[in-house]
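[1] Predicted model and sequence follow; I will ask about them next.
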Amino acid sequence: MTEAAEATLLAQRLAAVRERMDAACRRAGRAPDSVRLLPISKTVPVERLRAAVGAGLSCLGENKVQEARLKAEAMSDLPVSWSIVGHLQTNKAKEVARFASAFQALDSLRVAEALERRLEIEDRTLEVLVQVNTSGEASKFGLAPEDVVGFARELPAFPRLRVGGLMTLAIFSADAERVRGCFRLLRSIRERLRQDGPQEIAFEALSMGMSGDFEIAIEEGATIVRVGQAIFGPRTTSDAYYWPGVAGAPAP
């Protein structure tokens, strides 16, 4: 597929996602501009991401730091900002501090300290969201709901981290009410933080909802939805490898 054809297809998918977002906002009595779309581009090759920028995207989210960094370097000629949405080890804080505009999975003071040190060196700040494990699943990262307020009270000690709100991954279930319950819990934690958390942090953002459940998330108050496959299509076997055309990427 040519880049122009790819851009056309991506533009159609983007329009369909935004139409669904707007419809969910109307059902919830919310303004459409109260929800921001963060396209998740993990495993998507650079060639397709260039077409996506041509279709109007200016921000992308990635789970893995190495993948995000290589793509950012390969697309440094384009006006794209990068958000890291996956779990971060402290030894990767140096890379995140250098190029990312946001980190949506903060759940450790050790990571906060590592980011603060590296951001000081880079003379940068970083938007961060605190990740909460609202499903209670051992396979998911994030703070336990009962630990969020205490954790948040420590965050003003890290002035380079611009804490904007909370993030969660809902349970993967065909039962919409179980999914909805995860989003409602995150919203209730935000309300608790506004009462008992540090007053200098507003906790406005709720990043919740992905391709399979973003409409429910919007109905429950999401301000950011993280959508990948509904925009870029199903991942193929080849997408499991690093991305053709990225200098320095390991061979399949």
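    Great, that's in hand. Numbers count the residues shown, from 1 in each chain.
[2] going forward, measure contacts between C-alpha atoms and count neighbours the same way
    OK.
[3] how much space is there between the closest residue to residue 7 other than its chain neighbours and residue 222?
    Distance criterion C-alpha to C-alpha, 6 or more residues apart in numbering; nearest residue to residue 7, sequence neighbours excluded, is residue 51 at 4.7 Å. For residue 51, the distance to residue 222 equals 28 Å [C-alpha to C-alpha, to the nearest Å].
[4] between these two, which one's more packed in?
    For residue 51 versus residue 222, neighbours defined as other C-alpha atoms under 10 Å are more numerous around residue 222 (27 against 21).
[5] Determine the longest helix present in this protein.
    helix 3-28 (DSSP state H).
[6] take a look at this one as well, against the first:
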Amino acid sequence: MTDRKAQLAANLAQVEERITSACAAAGRKREEVTLIVVTKTYPASDVRILHELGVRHVAENRDQDAAPKATACADLSLTWHFVGQLQTNKVRSVTGYADVVQSVDRIKLVTALSAAAVRAERELGCLIQVALDAESGERGERGGVAPDGIEELAAAVDAADGLRLDGLMTVAPLAGPFAGRQRAAFDRLMEFSTRLRAAHPAANMVSAGMSGDLEDAVAAGATHVRVGTAVLGVRPALG
């Protein structure tokens, strides 16, 4: 076993233990939570190792890094999640490899994703990114739609050709009433998810929690956690 494979295997085992313990503490079954490994800034070789170790969901946040990596790993059975803020000029490229876009936060993006998905003859899963730090009608620092805009955006995704409304995503806010209160933030997201599912029962995916707060996300009821650093190590600084 190579050093890198051994390192990733050990890190994955630790993360797996954390998720299993969090599920047990919350009275949930382990299979209720899907681990998505965020592979941004890491090479395709790491993605291949992760696949060997059983990982099936990976996430990227920059199209210029993700597109060549997805091509290099096209022979693997992987679900690719796009989790970064997405500009409309990158939509056609992202639609070529992403299975799920977790950062849908405006109508203009829905329109562009729909057109690209239809052109590519693909169905694209969409999560509405909720900015819990946003005031009414505002967008958050890390992207996302204000909570009072969820319903309108969900209806737009649901009505759009080539798109599938899968649920909600958030990033724990650095500012506003939920700063430093991850569990409260994720509980709030679950409230929005319950409301969304009343109108769209199939939209039951809730993506929340990262390396530092995955336990809070599992406790709140998240179905997917996005873990990068805890699996791959501290990222090299981007020049």
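    Here it is on my side, so go on. Note that the structure is a prediction, hence the values are computed from the model and not measured.
[7] circling back: show me what the longest helix of structure 1 packs onto, helices and strands only.
    helix 46-54, helix 214-219, helix 229-232 (3 or more C-alpha pairs under 8 Å, 6 or more residues apart in numbering; DSSP states H and E).
[8] which residues are in contact with the second one?
    Residues outside helix 214-219 of structure 1 that contact it (C-alpha atoms under 8 Å, 6 or more residues apart in numbering): 20-21, 24-25, 27-28, 35, 176, 179-180, 183, 208-209, 225-227.
[9] Return the mean post-superposition distance for that helix against structure 2.
    Average distance, helix 214-219 of structure 1 versus aligned residues of structure 2 after superposition (mean C-alpha distance after the TM-score superposition for structure 1): 0.4 Å.
[10] just to revisit the earlier point, winner for burial among the helices and strands packed on helix 3-28 of structure 1?
    helix 214-219 (a mean of 24; mean count of other C-alpha atoms under 10 Å).
[11] helix or strand right after that helix?
    strand 224-227 (DSSP states H and E).
[12] so that following strand matches what in structure 2?
    Aligned using TM-score structural alignment, strand 224-227 of structure 1 spans residues 224-227 in structure 2.
[13] contact partners of stretch 221-234 of structure 2?
    Residues contacting stretch 221-234 of structure 2 (C-alpha under 8 Å, 6+ apart): 8, 11-12, 15, 32-40, 42, 59, 186-187, 190, 205-211, 214, 217-218, 235.
[14] Which of those fall in helices?
    Among the contacts of stretch 221-234 of structure 2, the ones falling in helices (DSSP H) are 8, 11-12, 15, 186-187, 190, 214, 217-218.
[15] Just the buried residues of those.
    The neighbour count (16 or more other C-alpha atoms under 10 Å) marks 8, 11-12, 15, 186-187, 190, 214, 217-218 as buried among those.
[16] how about the ones in helices among the contacts of stretch 221-234 of structure 2 in TSV, adding distance to residue 165 of structure 2?
    As requested, these are exported to TSV (distance: C-alpha to C-alpha, whole Å):
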residue	distance to residue 165 of structure 2
8	33
11	32
12	30
15	28
186	20
187	21
190	16
214	24
217	21
218	22
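[17] From the residues you listed, pick the one nearest residue 110 of structure 2.
    Residue 110 of structure 2 lies nearest to residue 190 out of these, by C-alpha to C-alpha, at 22.7 Å.
[18] is it true that that closest one touches residue 207?
    No: using C-alpha atoms under 8 Å, residue 190 of structure 2 makes no contact with residue 207, being 10.0 Å away.
[19] rewinding a little: for the contacts of helix 214-219 of structure 1, which entry has the maximal number of neighbours?
    residue 183 (30 neighbours).
[20] and it, what pairs with it in structure 2?
    So, by TM-score structural alignment, residue 183 of structure 1 is matched to residue 186.
[21] quick one: that match and residue 208 touch, right?
    Yes: between residue 186 of structure 2 and residue 208 there is a contact under C-alpha under 8 Å: 7.0 Å.
[22] Quickly list what's touching both of those two.
    170, 172, 217, 222.
[23] Which residues are in contact with the counterpart of the second one in structure 1?
    Matched across to structure 1, residue 172 of structure 2 falls on residue 170, judged by TM-score structural alignment. Applying C-alpha under 8 Å, 6+ apart to residue 170 of structure 1 gives the contacts 134-135, 179-180, 182-183, 208-209.
[24] Among those, pick out the one closest to residue 81 of structure 1, please.
    Among the contacts of residue 170 of structure 1, and counting by C-alpha to C-alpha, the member closest to residue 81 of structure 1 is residue 208, at 19.4 Å.
[25] The residue mapped onto that closest one from structure 2 and residue 172 of structure 2: what is the separation?
    Here residue 208 of structure 1 is matched to residue 208 in structure 2, going by TM-score structural alignment. According to C-alpha to C-alpha, residue 208 of structure 2 stands 8 Å off from residue 172 of structure 2.
[26] Overlap of the contact sets of the two?
    residue 186.
[27] Let me know whether residue 110 of structure 1 touches residue 90 as I believe.
    Yes: Residue 110 of structure 1 is within contact range of residue 90, at 7.0 Å (criterion: C-alpha under 8 Å).
[28] The residue nearest to the spatial centre of structure 1 and residue 173 of structure 1, how far apart?
    Central residue of structure 1 (C-alpha atoms, centre = their mean): residue 85, 4.1 Å from the mean position. Distance of residue 85 of structure 1 to residue 173 of structure 1, given as C-alpha to C-alpha: 21 Å.
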